[in-house]
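In: Build the 3D model from these lines:
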Amino acid sequence: MSSAPLHDSGHEEPLTGEAPLAGGISPQELKDVFRNYPSGVALVTADDGTRAIAITVTSVISVSAEPPLLVFSASALSSSTPVLLGSKTVVVHILTDENAELAKLGATSGIDRFADTDAWERMPTGEPRFKGVDTWIRGEVVNHFEAGTSTLIVVHALEAMPNPERTGQPLVYHDRTWHTIGDGSRIPDPRRA
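Out: So this is what the prediction gives:
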């Protein structure tokens, strides 16, 4: 596993707080734009051998089908990030409205996220996995990149539990609150009219 700064094409300085890029919008302007951009919600768990962590993320994206790669970001301010960076594998739980309490659990600071021992278990490979989440991906951390005040973590998917017959509706984070996407939110496809 290697760690390298993320570079902009043609730009030699890393995209970190150490070397500010010329111009650009303010941090608040970027936040204002993205608070109106809905994101899926996932809970990432890992264990680096010192402790287990669970963190809620809204930045999971699939970046390649061959090889199967996904990416998410973790804030440098999070106490969970060092464990993520020291872990060889992670479990990405794709959450539904039925798992909203897990999203809140992973987003709350200063609590023992594993206190309810009935809510989670160790996978045969050792990673902590929360029960009741019907879609998840277990993967190997293959790279990470510093990107400003965050770290992008690249994961090679090794095992998955996709559930096309899930009972819950997708959980989405939008405008600083949780939402669901259901049949009532579907927009008819004009190409099929």
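
In: contacts, neighbours, all on C-alpha from now
Out: Fine.

In: neighbours around V92, how many?
Out: Counted with other C-alpha atoms under 10 Å, residues neighbouring V92 total 27.

In: so A4 makes contact with T151?
Out: No: taking C-alpha atoms under 8 Å as the definition, A4 is not a contact partner of T151, at 10.1 Å.

In: For those two, list the residues in contact with both.
Out: With contacts taken as C-alpha atoms under 8 Å, 6 or more residues apart in numbering, A4 and T151 have 144-145 as neighbours in common.

In: So which of these two has more stuff around it?
Out: Neighbour totals were compared for A4 and T151, and T151 leads with 22 against 11 (other C-alpha under 10 Å).

In: Another for comparison:
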Amino acid sequence: MTTTTIDPAEFRKVLGSYPTGVCVITALDGEKPAGMVVGSFTSVSLDPPLVGFFPDKSSSSWPLIEKHGHFCVNVMGSDQQDVCRSVAAKGAEKFVGVDYVLSDNKLPVIANSIASIECELYSVTEAGDHWFVLGQVLKMETVRNEDPMLFHRGRYGGFAERM
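Out: So this is what the prediction gives:
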């Protein structure tokens, strides 16, 4: 494999030019919810139905989610910045003020997310300083028909159609 030197700050700047959707990955840690905000969520396969995301290896939330063996992808609407800021915070108070219900699969589904995708952990593969997590979809639904939250150049925002 070719070895190149890429400045990490330049890497973030250039890749930050590409907007991503924003999801909150949730699971239970014992009786309480665990969660993390990701902008790296993607569909992977139709047969079997697989989705994926890339948690940082230094994440303190990912091991809690992985241990549960199941997770829910909550697709955030453009009006849910407060939820993202809460769940992205460090510490045990991530879900204070965040409304959610437990699904039949015992997964926290965030209220008013625009879609939820409940998964069983399929595989975890090392990918540099991140993990590549695949989940097999067990259940999914569109909750409301709103614009998604986007992350671009370090800021949250929404979709604006151009005529």
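
In: ok, so what distance separates the residue nearest to the spatial centre of the first structure from R186 of the first structure?
Out: Most central in the first structure under C-alpha atoms, centre = their mean is V57, positioned 3.6 Å from the mean C-alpha point. Distance, V57 of the first structure to R186 of the first structure, by C-alpha to C-alpha, to the nearest Å: 24 Å.

In: swap in H93 of the first structure?
Out: Here H93 of the first structure is placed at a distance of 24 Å from R186 of the first structure (C-alpha to C-alpha).

In: One more: L95 of the first structure?
Out: Distance from L95 of the first structure to R186 of the first structure, counting by C-alpha to C-alpha: 19 Å.

In: next one: R51 of the first structure
Out: Counting by C-alpha to C-alpha, the gap from R51 of the first structure to R186 of the first structure is 41 Å.

In: how many other residues sit next to the counterpart of S87 of the first structure in the second structure?
Out: Aligned by TM-score structural alignment, S87 of the first structure pairs with H68 of the second structure. Neighbour count for H68 of the second structure, taken as other C-alpha under 10 Å: 18.

In: what residues are up against H68 of the second structure?
Out: By C-alpha under 8 Å, 6+ apart, H68 of the second structure lies in contact with 27-29.

In: TSV for these, including distance to D7 of the second structure, secondary structure and neighbour count?
Out: Below are those laid out as TSV (distance: C-alpha to C-alpha, whole Å; DSSP: H, G, I helix; E, B strand; the rest coil; neighbours: other C-alpha atoms under 10 Å):
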residue	distance to D7 of the second structure	secondary structure	neighbour count
A27	34	strand	30
L28	37	strand	22
D29	36	strand	16
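
In: nearest to S113 of the second structure, of those?
Out: Relative to S113 of the second structure, the closest of these is A27; by C-alpha to C-alpha it sits at 15.2 Å.

In: What's that closest one aligned with over in the first structure?
Out: Using TM-score structural alignment, A27 of the second structure pairs with A46 in the first structure.

In: Could you find the counterpart of H144 of the first structure in the second structure?
Out: Aligned counterpart of H144 of the first structure in the second structure: V124 (TM-score structural alignment).

In: That match contacts V133, correct?
Out: Yes: the pair V124 of the second structure and V133 passes the contact test of C-alpha under 8 Å, sitting 4.6 Å apart.

In: Please say which of the two ends up with more neighbours.
Out: Applying other C-alpha under 10 Å to V124 of the second structure and V133 shows that V133 carries more neighbours, namely 19 against 15.

In: OK, contacts around the more buried one?
Out: By C-alpha under 8 Å, 6+ apart, the contact set of V133 of the second structure is 52-55, 121-125.

In: ditto for R166 of the first structure
Out: Counting by C-alpha under 8 Å, 6+ apart, R166 of the first structure touches D134.

In: Next, it: secondary structure please.
Out: For R166 of the first structure, the assignment made with DSSP: H, G, I helix; E, B strand; the rest coil gives coil.

In: now do S109 of the first structure
Out: With three-state DSSP as the basis, S109 of the first structure sits in coil.

In: Let me know how buried the corresponding residue of the second structure for A74 of the first structure is, in neighbour terms.
Out: Counting by TM-score structural alignment, A74 of the first structure lines up with P55 in the second structure. The tally of other residues near P55 of the second structure (other C-alpha under 10 Å) stands at 24.

In: Noted, bye for now.
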